[in-house]
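# can't give you the sequence, but here's the structure:
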């Protein structure tokens, strides 16, 4: 049985993320969506809320489960028996950011990274842009799975950001 990990901060989960998870589910027996903390970013949604939102968004996908990454992604991959990481790339900037991480994960855990090119229909969607649009009162519900827009708006309101 093949197991892949789709890691990300998913702050918030977007339709672009779901596209990658769906496509990965067609390639691997099991896909573990790994909700991680990016130490270089300040998260809007707390980790447990992100896990809940991703679980709701992937509930209809057989072979997909969602887990919180408690520490180093390489250790998580070893713990779940992953043979691959799956990452979506939208363009050259994503490739430049992802390649060093892919090489480090292979070095640390022996796990290979599979890069899936973004579908053009969702390649413009980034979590940071979704938050920025929402922060300025713009519409985001067509960029995220059901319920995520409400969660983002509520978190922004609670933070005094909107």
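Received, thanks. On a predicted model such as this, the values are computed, not experimentally measured, just so you know. Numbers count the residues shown, from 1 in each chain.
# contacts, neighbours, all on C-alpha from now
Fine.
# only the buried residues of stretch 101-109, if you could.
102, 105-106, 109 (16 or more other Cα atoms under 10 Å).
# list the helices and strands the top helix by length along the chain packs on?
Longest helix in the chain, counting residues (DSSP state H): helix 92-109. If you count contacts as 3 or more Cα pairs under 8 Å, 6 or more residues apart in numbering; DSSP states H and E, helix 92-109 packs onto helix 73-80, strand 112-117.
# use this one as the comparison:
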């Protein structure tokens, strides 16, 4: 029986930087959910290349033609953030089998602790190896990562890496 219930989902991550794989998950999520909030997390355990506001700005630029998508920075527990947004679902992208094991554990704890469901979206097979951390590393050593990032993000990454190299 169809329902007309509005479903808000949160796609959390560090997005440092946002990749074509992330955008693939966003594009597919908007076909499923009424509203998608991209939660740009501040993880103190990670040494971020871009600041939270810089990451948000890059994403805002990429989603300007997607009215059902919002971008926000947050800190703290993801499930608490999801609750604060009155979202029913956490969206997670899966690239490969290694992701499945880790994400499965997170999904179970989030459902047990907070009653929040997780929906997994498989990324396009072209992105099965893509990670922001790996892109940063390859970029630092001069590797060509242009095909893994939106052009505007690639430009910002090049500028950021050049600045960090000159320090």
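It's in. Treat the numbers as computed from the prediction; the structure is a model and nothing was measured.
# output the helices and strands packed on helix 92-109 of structure 1 as CSV; include the columns mean neighbour count and distance to residue 38 of structure 1.
Below are those laid out as CSV (neighbours: other Cα atoms under 10 Å; distance: least, Cα to Cα, whole Å):
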stretch, mean neighbour count, distance to residue 38 of structure 1
helix 73-80, 16, 11
strand 112-117, 17, 18
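# those: which one's closest to residue 66 of structure 1?
With respect to residue 66 of structure 1, and counting by Cα to Cα, the nearest of these is helix 73-80 at 11.6 Å.
# residues in contact with that closest one?
3, 5, 7, 36, 69-70, 83, 105, 108-109, 111 (Cα atoms under 8 Å, 6 or more residues apart in numbering).
# rewinding a little: okay if I get the helices and strands packed on helix 92-109 of structure 1 as JSON lines plus distance to residue 42 of structure 1?
Formatted as JSON lines, those follow (distance: least, Cα to Cα, whole Å):
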{"stretch": "helix 73-80", "distance to residue 42 of structure 1": "19"}
{"stretch": "strand 112-117", "distance to residue 42 of structure 1": "25"}
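# assess the claim that residue 87 of structure 1 and residue 118 are in contact.
No. Residue 87 of structure 1 lies out of contact with residue 118 (Cα atoms under 8 Å); the separation is 9.5 Å.
# which secondary structure element contains residue 10 of structure 2?
strand 8-13 (DSSP states H and E).
# burial count for the counterpart of residue 155 of structure 2 in structure 1?
Mapped onto structure 1 by TM-score structural alignment, residue 155 of structure 2 lines up with residue 150. Look at residue 150 of structure 1: counted by other Cα atoms under 10 Å, it has 13 neighbours.
# and the gap between residue 150 of structure 1 and residue 59 of structure 1?
19 Å (Cα to Cα, to the nearest Å).
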